[in-house]
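A.B. asks: Have a look at this prediction, sequence included:
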Amino acid sequence: MKIEKLEISGLFLITPRRFGDDRGFFAETWSRRILADAGITTDFVQDNHSLSVKPGTVRGLHFQSPPHAQAKLVRCGRGRLFDVAVDLRRGSPTYGKWAGVELSAENGLQLYIPAGFGHGFVTREPDTEIVYKCSDYYAPECDGGLRWNDPDIAVDWGISEASGISDKDAKAPLLADFDSPFTWEGAA
């Protein structure tokens, strides 16, 4: 398993090693020991699986606030998506900045997103599935989000028009109106 730090502190790109033959492949997608050796000591408690039928479906930018903030380990189970994390940690030198990675069933890449980030994605193929681990259970009272097309964040989703935007995502607040409950602790 290869683990690389991304340009925003706390984000990691993880490339599981695949063992393949004419039947397909096998990959270890999570190892507490290997991730801990890289400094990722998150205890995951919940797995989520989402299907988006149409390409261009945007979901996000979502987060859970403290005391139920979530770190996530995200991968694509089928299809292809562009996954995005936005730094929402007050005091961070990259506050409001985003990083994105193409995740696909074919490339097997994973994105580790610590608590304190907004998370979203856009699908690139029909019937795309996203599978991710969370470090805390779903807590509706802590559920939050920012507008997916906020001009201050300016995510380049790589699409001319989004489809399947939920009312919740379309009406989410802008970064300029957001009082972040997250604080940057200078983590690597």
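C.D. replies: Happy to help now that I have it. In this text, all values refer to a predicted model and were calculated from it rather than measured experimentally.
A.B. asks: When you work out contacts or count neighbours from here on, use the C-alpha atoms and nothing else.
C.D. replies: OK.
A.B. asks: number of nearby residues for the nearest residue to Met1 once chain neighbours are set aside?
C.D. replies: Nearest residue to Met1, sequence neighbours excluded (CA to CA, 6 or more residues apart in numbering): Pro16, at 4.4 Å. Look at Pro16: counted by other CA atoms under 10 Å, it has 19 neighbours.
A.B. asks: Where does the residue positioned nearest the centre of the chain sit: helix, strand or coil?
C.D. replies: Geometric centre of the chain, nearest residue: His119, 4.4 Å, by CA atoms, centre = their mean. At His119 the chain is in strand, as set by DSSP: H, G, I helix; E, B strand; the rest coil.
A.B. asks: Could you check how far it is from Pro140?
C.D. replies: 16 Å (CA to CA, to the nearest Å).
A.B. asks: just Asp150 next, same as before
C.D. replies: Distance from Asp150 to Pro140, by CA to CA: 23 Å.
A.B. asks: repeat for Asp21
C.D. replies: Taking CA to CA, one finds Asp21 at 43 Å from Pro140.
A.B. asks: before we move on, what about Ser50?
C.D. replies: Noted for Ser50: a distance of 17 Å to Pro140, by CA to CA.
A.B. asks: Between these two, point out the one with more neighbours.
C.D. replies: Shown here are Ser50 and Pro140; by other CA under 10 Å, Ser50 has more neighbours (13 against 9).
A.B. asks: Show me what counts as buried in whatever helix or strand that one lives in.
C.D. replies: Assigned by DSSP states H and E, Ser50 belongs to strand 46-52. Within strand 46-52, the residues that count as buried by 16 or more other CA atoms under 10 Å are Ser52.
A.B. asks: adding another structure so you can compare the two:
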Amino acid sequence: MAIEEMKVRDAFRITPSQLPDNRGLFFEAWRLGGLIAASGQPFTVRQVNYSVSRRNTLRGIHGTTLPPGQAKLVTCVRGAALDVVVDLRVGSPTFGMFDTTLQEAGSGIGVYLADGLGHAFLALSDDTCMNYLCSEEYVPGTMVDIQALDPDIGIPWNTTGQLIRSDKDTHAPGLSEAAARGLLPTYEQALASYRPAAPAGRRP
């Protein structure tokens, strides 16, 4: 499999190598050793989530306060989605930047997001199912919600119909407002959570 760092620092796109035959195909979605070697970060799965969405459903931008943090490995297991990572870490070299990945169930492509990064996606087909491997159990009151349509972030959703959103996401603050209100994690907090598994020579 190929693991490449995305435009957002500490986010990684995982593209598996598929092995087709007359039965269908097989692929390794990810390996812990390979992910740690690429990211320099620990990753222990403590919770697994699924979301099922109708076409034109927009979920996010969602992040988590630090502590406790919650790194994620997100994969589309049915349907298709435009998956987006946003850097919510105040002081990060890529703060406010985003990167997109087309995730389709047949591709097996996954996206790893370190602590402090935000995640959103637009469902491109009905019955789109996303799988989330999470490094921490969900703690009520620690979720960070940011406006996915914030023009200062400028994500090109290129929607073809009316969006379906939760009330919480619809009324979420923009990135600048959230930063001014002290709702966002800092880059320093994120670095402290990454250091335990960072190999020699890994940049901070």
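C.D. replies: Now that the structure is in, tell me what you want to look at. Just so we're clear, the structure is a prediction, and the values are computed from it rather than from any experiment.
A.B. asks: returning to that earlier point: helices or strands next to whichever helix or strand comes after the strand holding Ser50 of the first structure in the packing?
C.D. replies: Under the assignment DSSP H and E, the closest C-terminal helix or strand after strand 46-52 of the first structure is strand 58-64. In terms of contacts (3 or more CA pairs under 8 Å, 6 or more residues apart in numbering; DSSP states H and E), strand 58-64 of the first structure is packed against strand 117-123, strand 143-145, helix 167-170.
A.B. asks: Out of those, which one sits most buried?
C.D. replies: strand 117-123 (a mean of 26; mean count of other CA atoms under 10 Å).
A.B. asks: As a quick check, tell me the outermost residue of the second structure.
C.D. replies: Asn22 (34.0 Å).
A.B. asks: before we move on, back to that, between the helices and strands packed on strand 58-64 of the first structure, which one is closest to Lys54 of the first structure.
C.D. replies: Closest approach to Lys54 of the first structure among these is made by strand 117-123 (7.4 Å; CA to CA).
A.B. asks: Now that closest one on the second structure. Mean distance?
C.D. replies: Strand 117-123 of the first structure, aligned to the second structure and superposed, deviates on average by 0.7 Å (mean CA distance after the TM-score superposition for the first structure).
A.B. asks: quick check: angle from that strand to strand 46-52?
C.D. replies: When axes from the mean of the first three to the mean of the last three CA atoms, to 10 degrees is applied, the directions of strand 117-123 of the first structure and strand 46-52 differ by 30 degrees.
A.B. asks: what sits against the residue nearest to the centre of the first structure?
C.D. replies: Going by CA atoms under 8 Å, 6 or more residues apart in numbering, His119 of the first structure touches 60-63, 83-86, 113.
A.B. asks: Select from the residues you listed the one having the most neighbours.
C.D. replies: Across the contacts of His119 of the first structure, neighbour numbers were computed from other CA under 10 Å; Ala85 holds the maximum, 28 neighbours.
A.B. asks: Spatially nearest residue to Asp83 of the second structure (excluding sequence neighbours)?
C.D. replies: Phe121 (4.4 Å).
A.B. asks: Wait, the one you found touches His62, no?
C.D. replies: No: checked against CA atoms under 8 Å, the pair Phe121 of the second structure and His62 is beyond contact range at 9.9 Å.
A.B. asks: and for those two, which residues touch both?
C.D. replies: Contacts common to Phe121 of the second structure and His62, judged by CA under 8 Å, 6+ apart, are absent.
A.B. asks: ranges for the strands of the second structure?
C.D. replies: Assigned by DSSP state E, the second structure shows strands spanning 2-5, 11-15, 19-21, 24-26, 47-53, 58-64, 72-78, 80-87, 98-104, 110-113, 117-123, 128-134, 143-145.
A.B. asks: okay if I get these as TSV plus distance to Tyr187 of the second structure?
C.D. replies: TSV is the format used below for the strands of the second structure (distance: least, CA to CA, whole Å):
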stretch	distance to Tyr187 of the second structure
strand 2-5	17
strand 11-15	14
strand 19-21	39
strand 24-26	38
strand 47-53	24
strand 58-64	13
strand 72-78	17
strand 80-87	10
strand 98-104	16
strand 110-113	14
strand 117-123	10
strand 128-134	20
strand 143-145	15
